[in-house]
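Chemist: Got a predicted model here, sequence first, then my questions.
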Amino acid sequence: MDGKTPDYELEDRIALTGPDQVRALGNPLRTTILGLLHERAASVTELAGAVGRPKSTVAHHVKVLADAGLLRVVRTRRVRAVEEAFYGRTARLFYVALDGADAGADGARPVDFNDFEVAARESRPAYLEGELWGFLRHARIDEAQKQEFWQRMAALVEEFDALPRRGDVVHGFAVGVYPVADYPQLPPASDDER
């Protein structure tokens, strides 16, 4: 490989089109496994050691991810008489593209599909230590502007994912765009003010 992260070939983006794929992402251990595999391919043994969980538990979660098409075996090696599999992600970025029929009666994502809840929980110790960097801005924009801006954020996430791994500290990076129902708004500017 050319030093890129991770050390195997994968798609840039894959749309999650089935509820089983979205549910596979709904478990914190599975999202951690996917996060670890941004760095390099790993065996179940390596993943179990990294997350401090039994191999059987990690093997179950790896199977769920593989069955959902989010992981695949990217290489193998012979260890004694056993073939050891190394797993990698199928894409750098997974995004939800459910239609109303697949998403549930109301067309919504599952309630446990919330990266901001994970980011809030993970970032609390950094906040308490004065090590949390962040910005929050509000802007009145239309749907087209929101979609365009989201594509730019997705590109930035891909750039973050591809950074070479070094140093001793793992850093989180969260981005999002969301509607705010009761945020104050100025009325549109009059023609005289433009």
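Modeler: Everything's here; your move.
Chemist: rest of the way, CA atoms for contacts and neighbours
Modeler: Noted.
Chemist: which residues of this protein fall in strands?
Modeler: When assigned using DSSP state E, the strands of the chain occupy the ranges 11-16, 71-79, 82-89, 91-96.
Chemist: Show me what counts as buried in the third one.
Modeler: Translated: strand 82-89. For strand 82-89, a neighbour-count test (16 or more other CA atoms under 10 Å) marks 84-89 as buried.
Chemist: before we move on, the earlier item: take the strands of the chain and write them to CSV, including distance to R165.
Modeler: Formatted as CSV, the strands of the chain follow (distance: least, CA to CA, whole Å):
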stretch, distance to R165
strand 11-16, 18
strand 71-79, 19
strand 82-89, 16
strand 91-96, 15
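Chemist: Quickly compare those strands and say which is most buried.
Modeler: strand 82-89 (a mean of 19; mean count of other CA atoms under 10 Å).
Chemist: just the angle between that strand and strand 71-79, please?
Modeler: Counting by axes from the mean of the first three to the mean of the last three CA atoms, to 10 degrees, strand 82-89 lies at 150 degrees to strand 71-79.
Chemist: how far out from the middle of the chain is strand 82-89?
Modeler: Computed by CA atoms, centre = their mean, to the nearest Å, the chain-centroid distance of strand 82-89 equals 21 Å.
Chemist: The structure to be compared is supplied as follows:
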Amino acid sequence: MPNNTRFPDYALADVTDVTAPAQLRALASPLRNAILELLLERAATVSELALALGRPKSTVAHHVSALADAQLLKVVRTRRVRAIEERYYGRTARIFRVGPVSPTDSPATPYCTNDLATAAAESAPAHQADELSSIVRHVRIPREQAREFWARVLELANDYAQLPREGDVVYGFAAGLYPTDHPALPEAEPAAGDPH
């Protein structure tokens, strides 16, 4: 039975807008995103993160330092082990919402990874094994309604991140909302006798 009723096990903001180029560059790294994802469960040391990721401790320490410099991670507690003080790192927010990028930055250089492309690559084995659940829908709606719907999706993603940690398989949850060139029907003609 899990001993946490709320994840992660430290205080953090719900949403932080990320606009600084250093923050955006930090989020563009798949390894840094994996670190941030792990820290949604609980605070962890560099050693614990390195073990979970199967990467050298020095590599993980470098990326943790970059995330901390970008104010996406912080030390949430310490513990004395023999003569060494272990630092436990945590996120500064549950959700990092990418805000407008400064016009002085090069638009040709994407700062953020395409999470749907990452999910597509990650889900390929599940697709081959017929264990993938996915759905795509296209709806013609106003931009404000799309923003409101996305806020609901973020709430659902946060609920997903709060599920008790049990079992032996890590399941991915991906969502995206994006404008398309998908065809749309014209406005419906009023039916005969319809006053509208």
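Modeler: Received, thanks. Source: prediction; values computed, not measured.
Chemist: And the TM-score between them?
Modeler: Once superposed, chain against chain, the TM-score is 0.92 (TM-score structural alignment, normalised by the length of structure 1); 191 aligned residues with a CA RMSD of 1.8 Å.
Chemist: of all the buried residues of strand 82-89 of structure 1, which comes closest to G18 of structure 1?
Modeler: Closest approach to G18 of structure 1 among those (CA to CA): R89, at 17.3 Å.
Chemist: which position in structure 2 aligns with that closest one?
Modeler: Residue mapping for R89 of structure 1 onto structure 2 gives R91, with TM-score structural alignment as the criterion.
Chemist: Distance of its match relative to R152 of structure 2?
Modeler: 22 Å (CA to CA, to the nearest Å).
Chemist: Over to E189 of structure 2?
Modeler: Noted for E189 of structure 2: a distance of 32 Å to R152 of structure 2, by CA to CA.
Chemist: go on, S58 of structure 2?
Modeler: Taking CA to CA as the measure, S58 of structure 2 falls 39 Å from R152 of structure 2.
Chemist: what do you get for A120 of structure 2?
Modeler: Taking CA to CA, one finds A120 of structure 2 at 22 Å from R152 of structure 2.
Chemist: same thing with D115 of structure 2?
Modeler: The gap separating D115 of structure 2 from R152 of structure 2 is 18 Å, by CA to CA.
Chemist: again, but for R140 of structure 2
Modeler: As judged by CA to CA, R140 of structure 2 and R152 of structure 2 stand 18 Å apart.
Chemist: What's the match for D161 of structure 1 in structure 2?
Modeler: In structure 2, the residue paired with D161 of structure 1 is A161, using TM-score structural alignment.
Chemist: Kindly apply the preceding question to Q151 of structure 1 instead.
Modeler: Taking TM-score structural alignment, the alignment pairs Q151 of structure 1 with A151 from structure 2.
Chemist: give me every residue that touches the aligned partner of P6 of structure 1 in structure 2.
Modeler: Superposed on structure 2 with TM-score structural alignment, P6 of structure 1 falls opposite P8. The contact partners of P8 of structure 2, by CA atoms under 8 Å, 6 or more residues apart in numbering, come to 39-43, 162.
Chemist: Can you give me every residue that contacts E129 of structure 1?
Modeler: E129 of structure 1 neighbours (CA under 8 Å, 6+ apart): none.
Chemist: Same question for Q151 of structure 1.
Modeler: Q151 of structure 1 touches nothing, counting by CA under 8 Å, 6+ apart.
Chemist: And it, how close does it get to L136 of structure 1?
Modeler: In terms of CA to CA, Q151 of structure 1 sits 18 Å off from L136 of structure 1.
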